[in-house]
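> Structure of the sequence below:
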Amino acid sequence: MWRVSLVIVFGAFVGMLDSSLVNVGLDRIGTDLGASLDEVQWVSTAYLIALAVSLPLCGWLGRRIGVGRLWLGAFAAFTVASALCALAGDIGWLVVLRVVQGLAAGLLTPAGQTILGQAVGPERLGRVMSILGIAVSSAPAIGPTVGGVLLDSLSWEWLFLINLPIGAIGIALGWKYVPRGEPGGAGRLDWTGFALVGLGLPLFVYALTSVGEGGGGIGPSVLVPLALGAAGLVVFALRSWRRERPLLDLRLFGNRVFAAGTVSSLFIGAAMFGAMLLFPLYFQILRGADVVTTGLSLLSLGLGTMVVLPLAGWLTDRHGGGIVSLAGSVCTVLTTVPFAFLGADADPVLLQALLFLRGMALALSATPAGTAAFASVRREQLPDATTVLNILMRVGGAVGGAMCAIVLSRLLPTGAEHAFQVAFWWLTGASAVAAAVAWWLWLVQRHERTRAVPVPA
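From the prediction side, this is the model:
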């Protein structure tokens, strides 16, 4: 079990690392390839959109060819695409190859979660998922630092070449240890459903991501894809609920524990990814830090998460994900509020202590909620369950990032310190909503356990 878990971590780590690593080098890439800022921004945007495109297919592909084969194929495609990105001679080819890389990366995390869920069962799922969570949380934290160090002494191509040794090791170990899964039973692909969600989800994520990248501006270039994306997702959901064999089985939401766990993950994703946008800007704009210093300043956030995740997994297996996620979400609120009062001259030691504590709180909130959702479904439902949860996490992350970007863009002209304080109040509000939904998850789990206890004769 642990060997399989550690192998799956390779895929989750490299996929998450790449999303934050390359962003550091966009300026260098644009200069070397003679591309404008608008053109080079698509190196990042195309990757994020491709991640969203491939997610809905993960469940169907896992049932079609076996989830282990899907994971191996996606990891191999990601590694090859990384090598080709380093060889790209112009910005157009680099963007195309980033799409291929993103399509593969979008399959790695949900496929890996499905493999682990089917391999270990619900009793030990918390401890195993916490190991996967270490990779998912640590990679974005160290990505900017690693990227900055690489660019200090090497060319931008190494932002992609660094994936090759990790990919080679992961594929070799995966070939030996990852179970291939059972192919078959997927049925015909629901092309209409895929068209709806395959266009709706990327348009929705793109629109919200554009808000963040464009400094919070909202115009037709945001509103049109946002409306089309939302409409596509709504029609997909209504259609899937009525179909006998949909692309994604949304009838899983009839399971109250799964519904509470996934909705909790949606709002936790908003609070978590909103903070990922806000904290780097806090150090760069308000405190005048460069990219490397900003990355080093945020390491304590990832370190706090890594330290506590094993404990969070053990507590989840012992007491249930609801109560652990509730405690973590409340602690997230308590560790976010102080930032709403801190100014540009805040004590660096205090900042690092708060970031470390917030990382610990995130470890107790995010992974237990998702684990509770996965543990509540049957083994054959896991491919759809992991896909749905990852989609909601991605939507929540895009909403959280857009929320923080809009607040900052509106208030920065009035003063950076005031703008960041208000933005942190909004982030506190998102964390409070996540805590409320985690409370609902805890109540549902407690009710289900009460129903399961036999009444004495």
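> From here on, just use CA atoms for contacts and neighbour counts.
OK.
> other SSEs contacting the helix or strand containing residue 418?
Here residue 418 is covered by helix 416-452, with elements defined by DSSP states H and E. Taking 3 or more C-alpha pairs under 8 Å, 6 or more residues apart in numbering; DSSP states H and E as contact, the helices and strands that helix 416-452 lies on are helix 256-281, helix 321-336, helix 382-411.
> for it, which positions count as buried?
For helix 416-452, the buried set under the neighbour-count rule, 16 or more other C-alpha atoms under 10 Å, comprises 416-446.
> cool, stretch 340-349 as well?
For stretch 340-349, the neighbour count (16+ other C-alpha under 10 Å) marks 340, 342, 343 as buried.
> hang on, the second one packs against residue 421?
This means residue 342. Yes: the criterion here is C-alpha atoms under 8 Å, and residue 342 meets it with residue 421 at 7.3 Å.
> Grab the nearest non-local neighbour of residue 228.
Nearest non-adjacent residue to residue 228, counting by C-alpha to C-alpha, 6 or more residues apart in numbering: residue 200, 6.6 Å away.
> was I right about the one you found contacting residue 224?
No: counting by C-alpha under 8 Å, residue 200 does not reach residue 224; the two are 11.6 Å apart.
> Following up with a second sequence; could you model it the same way so I can compare the two?
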Amino acid sequence: MTQKSIATSDKLDGAVLKVAGVVVLGAIMSILDVTVVSVAVPTFQREFDATYAQVAWTMTAYTLALATVIPLSGWAADRFGTKRLYMVALALFTIASGLCATADSIEQLIGYRVLQGLGGGMLMPIGMTIMTRAAGPHRIGRLMAVLGIPMLLGPIGGPILGGWLIDTASWHWIFLINLPIGAVALVYAALALPKDAPEPSESFDFVGMLMLSPGLALFLYGISTLPETGTFTDPEVWAPMLVGGALVVAFVLYSFKPRHPLLDLRLFANRNLTIATITLFVFIIAFMGAGLLFPSYFVQVRGESTLTAGLLMAPQGLGAMVTMPVAGMLADKMPVGRTVPFALVLIAAGFFTFTQLDPDTSYVLLCGSLFVMGLGMGGTMMPLMTSALKTLSAHEVARGSTLVNILQQIGGSVGAAVMSVILTNELKGSQPIPGVTGPDGEPVTEAGLAVTLQQQPELAAKFPADPSLIDRGLDFAAGAFANTFWVAFALVLATFIPAVFLPRRREPSHLLDDEQGGSGPEKVPVLVH
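Reported below is the predicted structural model:
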């Protein structure tokens, strides 16, 4: 069956689902990897004798690599073909996963995570392009719900799998697990994906690349250094942010000149794409930034194992599992402006519980709140992506998905950095313990000692402390998490502002017309309201 006949059939038939299966398998690898590594942070600190700020770079380096390579995905998909490029990304991600397992130092691990990010950065945008072209506009919502499967398995399976592998085997296995999955995905992709139809006539925007990719990397590097320095005034923060921001601004001004820019900002003339991506960007900052803190609270304040912390995070994924398929079908039948605001209300309600944290907050309440947040997440992310891409022509889909993905990565990086800085600074306000210093010679605070002993109770003999001191430290640490979640809660509320402008009536889709030879890529009307 050709790609055109796949796109024009009425149902999600076997041919469409076969293509979707390839993309889902690759996305599972990429998303599981992020969530698995998030629960391994305390383990990396112990294994490599590193600080939290150093270990955080195992996630930051991955994100920086993603941000660098994602802008190339749109051009590369047209030039080399989606099947070929997707298989190269799979192979690079799989090989880098094996290298991560061999790391002997935190520096090596960070370096190998960069390689992983170069492969992982292409998996999602190219995968979304493959699926959108295969489905056609009338089924994008349902296909996006299928792509949502790894987004469900990530929050559910990632922390549980990571915790189990670390507790029963070693941290190396959180990377080695990708090797068999990657091998299967490569064979599956070779057999199932449609034959490529590259467009070699399109020129590559080298000037844009020299501005955008280094600009994004420098800007995100500056943001990601915030947790370590704790202030914007440090030159290591503001200098790369200033240079990177200047390069990005220069790219924005330049990008309207070439016929085929590296990142097609002309697509923002499409109102649906613009509103959907702004809403998604603000939401990602809040949700992804705070999402990294949930397992940290369970491990550091409540003293749970990584496996238990993973199990406690499962209700969030289960909630999304309930609403995501329904949201996907609704996105094909009604405007997202009528559904997304209600999903955001659920997310805000769940977030509010975490602003009231203390060392003894009921797990029933916390898990219930995570479930409610999952219900909201399932009704938010995929419908917003659907709205962003639905009114684009087939020729624009690769570049549109690139825009959506790069804003997601920037939002995730900004959110993680901001939440880490707030939490770190909150914890620094704890009372220092007289006469007790850490390995770096700095005074140990009550909260710092309490959190350390929760994770490593065997150190109690080395650092004897009054139980009341530990109680005060845990109270302070829980309060620090609660204050950080207040910021996330405020950002969730801010998401309602762009969400008000989401489309509330059905809009015509142009992807199918383009594929059938109707209007063509140059004649597709741009929606401006």
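> Pull up the gap between the counterpart of residue 398 of structure 1 in structure 2 and residue 66 of structure 2, please.
Alignment note (TM-score structural alignment): residue 398 of structure 1 maps to residue 413 of structure 2. Between residue 413 of structure 2 and residue 66 of structure 2 the computed distance is 11 Å (C-alpha to C-alpha, to the nearest Å).
> Just want to know which of these two has more residues nearby.
Neighbour tally, residue 413 of structure 2 and residue 66, criterion other C-alpha atoms under 10 Å: the higher count belongs to residue 66, 27 against 24.
> For stretch 397-408 of structure 2, what is the distance to the chain centroid?
Centroid separation for stretch 397-408 of structure 2 versus its chain: 13 Å, with C-alpha atoms, centre = their mean, to the nearest Å.
> Over to stretch 360-371 of structure 2?
For stretch 360-371 of structure 2, the distance between its averaged C-alpha position and the chain's averaged C-alpha position is 24 Å (C-alpha atoms, centre = their mean).
> corresponding residues in structure 1 for that stretch?
Under TM-score structural alignment, the counterpart of stretch 360-371 of structure 2 in structure 1 spans residues 345-356.
> and the helix or strand harbouring the residue nearest to residue 228 of structure 1 with helix 256-281, angle?
Under the criterion DSSP H and E, the helix or strand holding residue 200 of structure 1 is helix 191-213. Note on geometry: by axes from the mean of the first three to the mean of the last three C-alpha atoms, to 10 degrees, helix 191-213 of structure 1 and helix 256-281 are set 30 degrees apart in direction.
> and the angle for helix 191-213 of structure 1 with helix 382-411?
Counting by the same axes, to 10 degrees, helix 191-213 of structure 1 points 30 degrees away from the direction of helix 382-411.
> what comes up buried for helix 191-213 of structure 1?
193-194, 196-212.
> one step back: report the contact partners of the residue nearest to residue 228 of structure 1.
When contacts are counted by C-alpha atoms under 8 Å, 6 or more residues apart in numbering, residue 200 of structure 1 is found next to 228, 229, 230, 231, 232, 233.
> Need the counterpart of it in structure 2.
Using TM-score structural alignment, the equivalent of residue 200 of structure 1 in structure 2 is residue 215.
> separation between that match and residue 208 of structure 2?
When C-alpha to C-alpha is the yardstick, residue 215 of structure 2 and residue 208 of structure 2 sit 10 Å from each other.
> And residue 145 of structure 2, by the same measure?
Computed with C-alpha to C-alpha, the distance linking residue 145 of structure 2 and residue 208 of structure 2 is 33 Å.
> Enumerate every residue touching the residue nearest to residue 437 of structure 2 when sequence neighbours are not counted.
For residue 437 of structure 2, the nearest residue in space outside its immediate sequence neighbours is residue 443; the separation is 4.3 Å by C-alpha to C-alpha, 6+ apart. Applying C-alpha under 8 Å, 6+ apart, we find residue 443 of structure 2 in contact with 432, 433, 434, 435, 436, 437.
> One more: residue 182 of structure 2?
26, 29, 90, 91, 93, 94.
> Helices - which of those residues land there?
26, 29, 90, 91, 93, 94 (DSSP state H).
> To which residue of structure 1 is residue 197 of structure 2 aligned?
Here residue 197 of structure 2 is matched to residue 182 in structure 1, going by TM-score structural alignment.
> Compute the number of surrounding residues for its match.
Neighbour count for residue 182 of structure 1, taken as other C-alpha under 10 Å: 14.
> And what about it, helix, strand or coil?
State at residue 182 of structure 1, reduced to three classes by DSSP: H, G, I helix; E, B strand; the rest coil: coil.
> Would you mind measuring from it to residue 245 of structure 1?
Summarising the geometry, the distance separating residue 182 of structure 1 from residue 245 of structure 1, computed by C-alpha to C-alpha, is 19 Å.
> same thing with residue 347 of structure 1?
The gap separating residue 347 of structure 1 from residue 245 of structure 1 is 57 Å, by C-alpha to C-alpha.
> now swap in residue 343 of structure 1 and tell me
54 Å.
> do residue 25 of structure 1 as well
If you measure residue 25 of structure 1 against residue 245 of structure 1 using C-alpha to C-alpha, the figure is 44 Å.
> cool, residue 166 of structure 1 as well?
Applying C-alpha to C-alpha to residue 166 of structure 1 and residue 245 of structure 1 gives a distance of 37 Å.
> One more: residue 300 of structure 1?
To residue 245 of structure 1, residue 300 of structure 1 is 46 Å away according to C-alpha to C-alpha.
> of those two, who's got more company?
Neighbours per residue (other C-alpha under 10 Å) separate residue 300 of structure 1 from residue 245, with residue 300 holding more: 23 against 14.
> Next, count neighbours for residue 238 of structure 1.
Around residue 238 of structure 1 sit 11 other residues, with neighbours defined as other C-alpha under 10 Å.
> just checking, what residue in structure 2 corresponds to it?
Residue mapping for residue 238 of structure 1 onto structure 2 gives residue 253, with TM-score structural alignment as the criterion.
> Now residue 320 of structure 1: closest residue in space that isn't a chain neighbour?
By the measure of C-alpha to C-alpha, 6+ apart, the closest residue to residue 320 of structure 1 outside its immediate chain neighbours is residue 372, 6.9 Å from it.
> what about residue 364 of structure 2, helix or strand, and which?
If you go by DSSP H and E, residue 364 of structure 2 is part of helix 363-378.
> what element comes up after that helix heading to the C-terminus?
Remark: after helix 363-378 of structure 2, the chain's next helix or strand is helix 381-390, criterion DSSP H and E.
> mean distance, that following helix to its aligned residues in structure 1?
Between helix 381-390 of structure 2 and its aligned stretch in structure 1, the superposed structures give an average distance of 0.7 Å (mean C-alpha distance after the TM-score superposition for structure 1).
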